[in-house]
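[1] predicted model, plus sequence, below.
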Amino acid sequence: MSRRLYKVLTLLITISVCAFFILSSISSASEQDVNGEVVVLFKRNTSFTDTLKSVKKAGVRSSRHLKLNSIRLKLIKVKPAQKDKVVERLKDDPKIIAVEPNSIVRAAWVPNDKFYALGSLNARQWNLTRINIAGAWDITRGAGTIVAVLDTGLAKNLKDLNYSKVMKGYDFVKRDRDPADDDGHGSHVTSIIAASTNNSIGIAGVSPDVKILPVKVLDNKGEGTEIELMEGLIYAYEKGANVINLSLDLETSSRALKVILDDIYRDGVVVVGASGNLSKGRVSYPARYRSVIGVGATTYSNTRANYSNYGKMLDVSAPGGDTTQNLNGDSSVDGILGASIGGGSGYFFFDGTSSATPHVSGVAALLYSQGVRGASQIKRAITSSATDLGSPGFDSFYGNGLLNANSALRRPKSSLSVRVSKTRVKYRQRVKVSGKLAPPRKATIYIQAYDAKRERWRTVAKTASKTNGDYAKIVKPAFNTYFRANWNGAGSTLGQQSNEKLVKVKTYMRLRRSRRRIRRGQKVILSGKVKPRYRRKLVAIQMKVGRRWKTITRTRLSRTSMFNKSVKLNRRKRYIFRIYMRSRYHLPSASNLVAVRVL
C-alpha cells in the first residue's frame, strides 16, 4: 500500500509540476503576444484581391490591411482553438512569406520616480554637454527636417515646445486624429528632440527647429502591438518623415517588421531605436536590425548604464541617465531632464535607453538639415564621429562610442548633383545622366533608379567621376523612372546621395494591317506588339474621325504582349487606325498610323 501511495503521490506531483510549467509558458507567451491575432506577410506585388482570396481560403477574415510600396500585410483574428490549423493553412499558401504572432511593443524606459528641476534648469542638462551639442548649433538647428516620434503621443500643453512646428498626427491605439499623450513618455522623448531653445525658460532640445510628427502607437501603460507599430511606420513614411524615433522595443524578431524597416531605410529615411533596458547581452528589436541605428545608454560619468542592453548590433551610445545617482552634486538626480505631463513644474527626470534614443534622432535631424542625404550616410556620420569609450574601437558595451554632435556635423561633407539630358523619351531611348561631385575627385558613382513595379531603388549602372568631379553615364529607361546618384564616401569624407530626376517614357507600339485595300463589308485584321511586355493589358483601337480619335473597340494583350483584332468596315472611304494605351508606368502612348481603303 505504501509503495502504491508513493507512486500515486509522485505521479500527482509530476503532473502538478508539468501543469505549472505549461501554464507559465502560456502566461509568458500571452505577455509577449496579443492572443488570437496573427500578422500575415505576403510576397511583393501580391494584389489586394489575391490577399483576400488567401485569407478566405484559410477560413478566416482579415481585420486590417497594410501596404507599403509593394509590401502587403494583413492582421488576422483567430479563435485560440483554431489558431494552429489556420496558421498551417496560411503557411501552405505559396503567396505568403511569413505568419507571425502580433507581438507586444513596450516603451523602452525605466519607470523610476519622476523629479522636477528647481532653479537653473539648463545647468541640469549635463546630457547636452556630453554630446557636444553647442558647436553643432552654430551650423544648423534642424530646419527643414521632419522627425516622427512613434510613442505614447504628445501632450497639448507642454511649456517648452513650439506647437507651430508640430504637424497633425494620428492615434493608432484609439484610431483617431488626436495623438494625445496619456502616459507622459512620448512627450518627454519629444522634448529631448525639439524643446524650444534660447527662449530663457525651461530646457533646450537637440534640434529645436525641426518639425515634429506625433504618432501614437503605445497606450497609457506604454504598451502597443506590432501591427500598430507597423501602421505607424507606414504613416510616418507616407507623411514625409526624414527621421523616425522609436524609443520602444519588443523581445522577438518579426520578418514583417524587418521588411518594412528595410524598405524605409532604402528610401533614405533614418530610423533610430532603443537597445532596451533589461541589461542583456543582446540588443532588443527593432534596434537590432541593420536598417535601424541601435542606441545604448550612458550615465553622467560616461559609463554604460547598468540597465542598458548591449551587444554586437549596438551602433552608438548616448546619455540615458541614472536617477539613482547625483554625481555632479547639483541637488538633482542624474536623469535626463525633459518636459512631460504630471503636474509640478512640468519638467521631469527620466532614465533609460528611451531617453538616449532621441539624442541620436536629434543629431540625425541636424545632419539631414545640413544636407546629408541617404540613411546609410547619416548612420555613418553618427557612428564614425562618436567619441570612443570602453575598449579601443568598436565594442559591444558602447558600440562605436558616445554620440558627438559637433564632430558629426563638422566631418568633411560632399555634395553630389544630378541632371538628365531628356525628361521625355521613347522606350529604350538613350538618356545621359550626369552631374558633379564636390569636392572634386576621382570616385565611383552609382546611378540608381526607382523601380516603379517593385517600388524600390536599385543600382542600374556605375561610372567614375573625373578629377574635376564630373561624371556621366548613358542609360536606356524602359519605364517612367526617377534617377539619382550615390557616392559611398572615402576616408574621413562622408558620401552623398543626390536629389532625384524624373524621366517619363513612352511605350513602343507597333501596328500592322492585314490588307491595304478591302471591299465594303469585309474585315481587316489589325495586329501588333507592345514593348515593354504587358500581359493581359487592355489597349484601345482607335479610328480617326475628323481631327479627333474615336475608340471603336478594345483588345487584350497576350502573354507575349501581342494583339490581333479583326474589324469590319462597311463604308467606302479611307480609314486611319492606331492603338492607344494608358499605364501608370508610362506616358499615354500611341502607335504608328495605318490606313485601309474600302473600295
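    That came through fine. Residues are numbered from 1 along each chain as shown.
[2] alpha carbons only for contacts and neighbour counts from here, please
    OK.
[3] and Ile203, what element?
    Assigned by DSSP states H and E, Ile203 belongs to no helix or strand.
[4] for it, which residues are in contact?
    Ile203 makes contacts with 121-122, 125, 160, 195-197, 337-339, as judged by C-alpha atoms under 8 Å, 6 or more residues apart in numbering.
[5] out of those, who's the most crowded?
    Sorting these by how many neighbours each has (other C-alpha atoms under 10 Å) puts Leu337 first, at 31 neighbours.
[6] that residue touches Trp126, doesn't it?
    No - using C-alpha atoms under 8 Å, Leu337 makes no contact with Trp126, being 9.1 Å away.
[7] secondary structure class for the residue sitting nearest the centre point of the chain?
    Centroid check for the chain by C-alpha atoms, centre = their mean gives Ile264 as the closest residue, at 2.6 Å. Secondary structure for Ile264, judged by DSSP: H, G, I helix; E, B strand; the rest coil, is helix.
[8] repeat for Val149
    Of the three states, Val149 takes strand under three-state DSSP.
[9] what of Val530?
    strand.
[10] nearest spatial neighbour of it, skipping sequence neighbours?
    Nearest residue to Val530 in three dimensions, chain neighbours excluded: Met509, at 4.6 Å (C-alpha to C-alpha, 6 or more residues apart in numbering).
[11] try this one next to it:
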Amino acid sequence: MIFSSLPILPLFASPAGLPSIPRSSAPIEGEFVPGELLVKFKSTATSSKIDNAHRGIGAQKLEELRNSKTHRVKLPKGIDEHNAIANYEKLPDVEYAEPNYYRHALLTPNDTNYGVQWALPKIKAPQAWDTTTGNETVVAVVDSGVDYNHPDLSTKVIKGYDYINNDNDPMDDHGHGTHVAGITGAITNNAQGVAGVSWGAKLLAVKVLNSSGSGTDATVANGIRYAADNNAKIINLSLGGYDYSSTMADAVVYAQGKGCLVVAAAGNGNTSNVLYPAGYQNVIGVSATRTDDGKASYSNYGWYVDVAAPGGNADGTASNGIASTYPGNQYVYMNGTSMAAPHVAGLAALIATVYPGKTGAQLGRTIQATVDDLGAAGRDDTFGYGRINAEKAVKTLIVHDEENSAAATYSGTWTNGSSSNASGGAFKHSSSTGVSVTYSFNGTSVSWVAQKSPASGIAKVYIDGVYQQDVDLYGTSDHQQLVYTKSGLALGNHTIKIEVAGTKNASSSGYDVNVDAFDFVTVKDTTAPITTLSTNPTSPDGANGWFNTAPSITLTRDEPGTTYYQWGSTTGAWTTYSGSFASMEGEHTLYFYSVDTSGNTEAVKSQAIKVDTVAPTATITSPTGGTVTGIVTISGTATDANFVNYILDFGQGVSPASWTEITNSSTQKTNETLGQLDTRTLAEGDFVIRLRAFDAAAKVETATVLVTAASDTQAPVTTLSTSPTSPDGENGWFKSTTTASLTANEPATTYYQWDSTATANWTTYSGSFTAPEGEHTLYFYSVDTSNNTETARSAVLKVDTQKPAAPTNVKAMAPNDSKVFIKWEAATDNVAVIGYDVYNADNGEKIVSVEKTNYMHTGLAPNTTYRYYVAAFDAAGNRSPVSETVEATTFRASRSINPGTSVDVELGNGVKVSFSNVLVAGITSATIIIDPPYGAPDANFRFRGYHIDISTTANYSGTIMVTIPYDPSLIKGNEKNLKLMHWNGQKWEDVTVEVDTENNIIIGMTTSLSPFAVGENEVGTTAVTTIAFGHNTNMLAMLAAMLTALGLLLIVRRRSII
C-alpha cells in the first residue's frame, strides 16, 4: 500500500515568530449585572466627596478596582440603573458611570497560527464551535504514526500500536501522520501553534506506514481493526492505492460493524480511477478544494467521492496549503486529499458530541446532508454532495428512520429482507412494476438509503408528487449506500415516493428495488426573527426628517414570537408589543426586538423618531412701540420643545422691503434680552422690529413691533465687572489675581486710570486688565458714537494675593503655675499684617487672634507642658505658614496658709515640707512656691531636693530651723557633705548644718524666707549615697524607690527672738 502525497512545504521551525492574533475591542452589549454600577471618579476627588456621592445615591461600595478610582457599587432596591447613572454623572467629581456589563468568551481559538488556517473559517468551524468544541470522542489516525511529544498534541494522543515495527510505540518517523493528527484535533485555544477541528477529540495513534510513507494491505488492515477494537468512533485513512484489496475491505466492514465511521482520502492523481480504501462501501471518500472553493488541481474525482474539504492549492504559495503540526515541535504547510480527509474526521467528532447516539453510518450521512453544494447542482463526481459545513452539521437535526416506520406507506407487494449490511439488519424489497412506497416527513431534505446489488433494478423517485429522476440500484456486490438525496426544500411537510420502474441496468440480473432507511433533515431554528418598524404616515411629513403629525408605530415580525419595545433606553422595563401605538412628542429613540417560538432572540434594534406637532413661541415684550432713542434693548420670548434658533432683525418703514439682522441665536429665551438695536445710526422715522423662532421641523413663529427712532442725546453707561466676580478674601479684599472688565451699554470708547483723574493719564480700554496689588481707586468713563460723554465713575479695588511670612523668633515661658507667656517678632507682608493667630500645637486648635506680637495664656494647669505655634494674617485673610513650635511648663501648684496653722504639702516622690507655728507680725498668709526658676549651685554641688520658696505678705525677722530626718543606712557616712543652701538673690549660699547622729537628724538654720534647697558636696564623698530630696539628675531612674525607702520629712520652723 503506497501513501501518495504532494510536496511538504515547511512553515516554520517554531511558532514563536508568528504575529499574535489581534483581539477585538468591541464591547458586548445589553447584558449586565442587575443592581450594580461601575462609577469612575476624577483623580481630584477626595475620599469625603466620594463617600458623599455614594451616600447621596444610597449606593453601597463593593470594591475598588485595582489601581483605579473606579468603584463597583450596589444600588438600593427599587433604584433604576439608568436613573442612578444620570444622578451620578451630574456630580462634578464623577468622570462616568455605567452598567456592570457581563462580558462572555467567544469560541475562536487564541492559537498563534490560527490566522493562517484558512480552511477552518472556510468550513465554518468557528460557528460550529459556538455550539460545541467536541468531547473526548476517539478518532484513530491510521497513518505513519504521531509525534506524541509535540506540544500541540501531547495531551490528546493515545499511544496505540506500531504495525511496522510490531511494538506499542507509534512514534511518527515520517511526518505525515503528525500533520493529519493536528488537523483533526490539535490542542486548541492554548495560545500556541494551530487549532484542530475538534478541540476535545482524543487521537488514537496507529502506525501502519513506514519512514518512507509506505505500508502494506496487512499493516493497514491490522491498523483498522486495532482502531475498531480500541474504542475508535471515527477512523481516518489519509492513504490509499488503486488496487482493490479484500483484506482491507474486510477490515473496513469489520470497523463499520462496530459502529465506526471510516473516512478516507480520494487521492492526489487528478484521475477518476478509484482509490482504495476511499472506494469501499460506506467509506466517506474526500476530495480536496482550494482556497476559492474550486477543485484542487491534484484531487481525484469520480463516483466514490462523497464530500469535499480543504486540501490546499499546491500552487507554490506555502500559505495556500494546510498548516498543521510536524515532528520535532514544528509546523508545516502540506497539500493533498490527505489534508482534506482529517477535516471530515474532526467534523464527525464534533457531530458525535452533539448527537452521541448516532452510528458511524449516521454520522457520515449527517455530514453528506449538511454540505455546501459546489459544482453541478446535487451530487457530482468532483465534490460529491459538496464541501463540508461544520456549522450546519452540528446545528442540523438528522432523523434516521427505518424502512418499517409508520411514516412509510407501501402499495403493492413488498417482501421483508435481511442483511448484515442493511441499516438495522433489515430492508423491504419488490420487483413488481408500479408498486411503490411513500414516506412522509417534515423537514428540508430527505435521503433514501438502499442496498445496491448485482440483482437490483431501477426506481423512479417523486418529491411531493413530482417526478425527479430514475435511480439505478445495480452494484457489483451487496452494500448499503445513500442512493438519493433531495435538499433545499422549504421547511414543512413533504413526501418522497419510490416506485419500481420494472427496468434494470444491462449488467443486472434482476429488477429488484429495496428500501433500507430514510434520513430527513429538520434544520434547527437557530435564526433569530427579524422585526421591521413602520409608521403612519409612512414617512416624515415635516422638514429635516420630522413628523408634523404624530405617527402611529407598527412592529412586524417575520415569524411567530413575541416583540418587546421601550423608549430611550435598553436598561429599563420592556413593554410587550400588542398593536400599533402612538409616538411621543420630540426626538426619541425606540428600541425593539423579538423572540421567536424556538427561543432565538433578535439583537436589539433602534429607530430614532422625531415628532413636532407644536409651533414655536415668539413674543416681543419690550419695547411695546412708540418712540425710542439710543441703544434699544429688545426683550421677549423665543422657545420650543425642539428649538433650533431665533433671528431678531429690523426693517425701515411700516412695511419693510428688506431686513437687517440684529441677532441669530441658538439659545432659547424666556422673558429675556433678545438683542439690542442702536438707533443712533438710523434715520429718524418708523422701523419694524421682527422676531422669528424656528424649530427642528422647520416650523417658524413670528412677532413684530413698530417703533419710531429719534435722535440720541443720552450718555453711555459703563459698568465694571471683575474676575472673581466678588472679593474672595476678607474685609472686601481679593485674594486671587483679579482682572477688571469695563462694558459700555452701547457702542463707545472707554477710558480708565488708577488713583487719579488727571487729564493726561487716561488709558483707552482695549480689554480686561489686571488690578494692581494693594488698595487702589479705578476711575473710568465712556464716550459714545454721538459724542455723548459719561461722567467719570470710580470703584475701589483691594487686592492682596500674597501670604505673610511666618512669624520668627517665637519664645514661650511660664512665670507661675497657671500662665504661659508667648512672644515673637513681627511678620512681614507685601501689604500689611493685621494680626496673629496663636495655636495649640498638640491639637491644632486656634487659641486666640491678637494684633500685638505677644500673648499671655492664662488659666492653665500647674506642672503641665504647653506647646504653641503662631501664624500671621493680613487684611485679605491670607494666612502665613505657621512658625516653629515652642513649649513651656507651668510651675508646680502653690499653696497659701494662714498664720498659726500647720499644713503638709506634697512635693512629689514622697517628699513633704511641714510648716508649724509660723508667727510673723503682719503676715496674713504665706505661700509655698515649688520649683521657682533659680539657677543651680556650683559644679561641686548637686541638689538633693526641690527648690522651696516661702514668701509672705509682710517683712519679718527671725530664725527658721529646718530639720531633716534621715536613714543612716542610706546616708552611708556622708552626712558631713549635706548642705542647706540659700538663694540670696544672686547665688546660692551655704547655711550652717548640724548633724545629730544619735537621732539621725540634720538641722539647718536660716534667717530668710527666700528660696532654699538641700545640696550635697560631691568633693570627698567616700561612697555614693542613695539619699534624694527631689530632682536628682544623676539618679532619676531610682528616684521613686529611694524616696519611699528614705521616708524623708523636711520640717521648717520659725522661732521668734525674745
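    Looks like it arrived, so ask away. In this text the structure is predicted, and so the values were computed from the model without any measurement.
[12] TM-score of the superposed pair?
    Here the TM-score for the pair of chains, by TM-score structural alignment, normalised by the length of the first structure, is 0.52; 341 aligned residues with a C-alpha RMSD of 3.5 Å.
[13] helix or strand for the residue nearest to Val530 of the first structure, which one?
    Short version, using DSSP H and E: Met509 of the first structure is in strand 508-513.
[14] onto which residues of the second structure does that strand map?
    Aligned by TM-score structural alignment, strand 508-513 of the first structure falls on no residue of the second structure.
[15] are there helices or strands packed against whichever helix or strand comes after that strand, and which ones?
    Toward the C-terminus, strand 508-513 of the first structure is succeeded by strand 517-518 as the next helix or strand (DSSP H and E). With contacts taken as 3 or more C-alpha pairs under 8 Å, 6 or more residues apart in numbering; DSSP states H and E, strand 517-518 of the first structure sits against strand 594-598.
[16] hang on, the earlier thing: can I get the contacts of Ile203 of the first structure in CSV including secondary structure and distance to Leu403 of the first structure?
    Listed next are the contacts of Ile203 of the first structure as CSV, based on DSSP: H, G, I helix; E, B strand; the rest coil; distance: C-alpha to C-alpha, whole Å:
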residue, secondary structure, distance to Leu403 of the first structure
Leu121, coil, 22
Asn122, helix, 20
Gln125, coil, 15
Asp160, coil, 24
Ala195, coil, 19
Ser196, coil, 21
Thr197, coil, 20
Leu337, strand, 18
Gly338, strand, 19
Ala339, strand, 22
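[17] next, format the residues you listed as JSON lines and append distance to Ser589 of the first structure.
    Shown next, in JSON lines, are the contacts of Ile203 of the first structure (distance: C-alpha to C-alpha, whole Å):
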{"residue": "Leu121", "distance to Ser589 of the first structure": "65"}
{"residue": "Asn122", "distance to Ser589 of the first structure": "63"}
{"residue": "Gln125", "distance to Ser589 of the first structure": "62"}
{"residue": "Asp160", "distance to Ser589 of the first structure": "56"}
{"residue": "Ala195", "distance to Ser589 of the first structure": "52"}
{"residue": "Ser196", "distance to Ser589 of the first structure": "53"}
{"residue": "Thr197", "distance to Ser589 of the first structure": "55"}
{"residue": "Leu337", "distance to Ser589 of the first structure": "60"}
{"residue": "Gly338", "distance to Ser589 of the first structure": "58"}
{"residue": "Ala339", "distance to Ser589 of the first structure": "57"}
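[18] now the helices for the stretch 301-450 of the first structure?
    For the stretch 301-450 of the first structure, the helices defined by DSSP state H, counting those that start in this stretch cover 353-370, 375-384, 405-409.
[19] wait, the residue nearest to Val530 of the first structure sits on Lys531?
    Yes - assessed by C-alpha under 8 Å, Met509 of the first structure is found in contact with Lys531 at 6.5 Å.
[20] who has more neighbours out of those two?
    Higher neighbour count among Met509 of the first structure and Lys531: Met509, with 20 against 16, using other C-alpha under 10 Å.
[21] for Arg424 of the first structure, see how far away the more buried one is.
    Plainly put, Met509 of the first structure is 16 Å away from Arg424 of the first structure if you go by C-alpha to C-alpha, to the nearest Å.
[22] quick one: map Asn122 of the first structure onto the second structure.
    Residue correspondence to the second structure (TM-score structural alignment): Asn122 of the first structure is matched to Tyr114.
[23] I'd like to know how far its match sits from Asn313 of the second structure.
    18 Å.
[24] and what of Ala195 of the second structure?
    Taking C-alpha to C-alpha, one finds Ala195 of the second structure at 20 Å from Asn313 of the second structure.
[25] try Val180 of the second structure
    For Val180 of the second structure, the distance to Asn313 of the second structure (C-alpha to C-alpha) stands at 17 Å.
[26] just Gly193 of the second structure next, same as before
    22 Å.
[27] and Phe643 of the second structure, by the same measure?
    Distance from Phe643 of the second structure to Asn313 of the second structure, by C-alpha to C-alpha: 63 Å.
[28] more neighbours, these two?
    Neighbours per residue, other C-alpha under 10 Å: of Phe643 of the second structure and Asn313, the larger number sits with Asn313, 26 against 21.
[29] can you give me the helices in the second structure?
    Secondary structure of the second structure, counting by DSSP state H: helices at 47-57, 81-89, 119-122, 125-129, 176-185, 217-229, 246-257, 337-354, 360-369, 390-395, 968-971, 1039-1046.
[30] rebuild those helices as JSON lines, extending it with distance to Val307 of the second structure.
    Formatted as JSON lines, these follow (distance: least, C-alpha to C-alpha, whole Å):
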{"stretch": "helix 47-57", "distance to Val307 of the second structure": "63"}
{"stretch": "helix 81-89", "distance to Val307 of the second structure": "53"}
{"stretch": "helix 119-122", "distance to Val307 of the second structure": "14"}
{"stretch": "helix 125-129", "distance to Val307 of the second structure": "16"}
{"stretch": "helix 176-185", "distance to Val307 of the second structure": "16"}
{"stretch": "helix 217-229", "distance to Val307 of the second structure": "21"}
{"stretch": "helix 246-257", "distance to Val307 of the second structure": "19"}
{"stretch": "helix 337-354", "distance to Val307 of the second structure": "9"}
{"stretch": "helix 360-369", "distance to Val307 of the second structure": "7"}
{"stretch": "helix 390-395", "distance to Val307 of the second structure": "13"}
{"stretch": "helix 968-971", "distance to Val307 of the second structure": "117"}
{"stretch": "helix 1039-1046", "distance to Val307 of the second structure": "106"}
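[31] for Leu275 of the second structure, find the nearest of these.
    helix 337-354 (11.4 Å; C-alpha to C-alpha).
[32] output the residue interval of the first structure matched by the closest one.
    Counting by TM-score structural alignment, helix 337-354 of the second structure pairs with residues 353-370 of the first structure.
[33] mean deviation of that stretch from the second structure?
    Mean deviation of stretch 353-370 of the first structure relative to the second structure after superposition (mean C-alpha distance after the TM-score superposition for the first structure): 0.8 Å.
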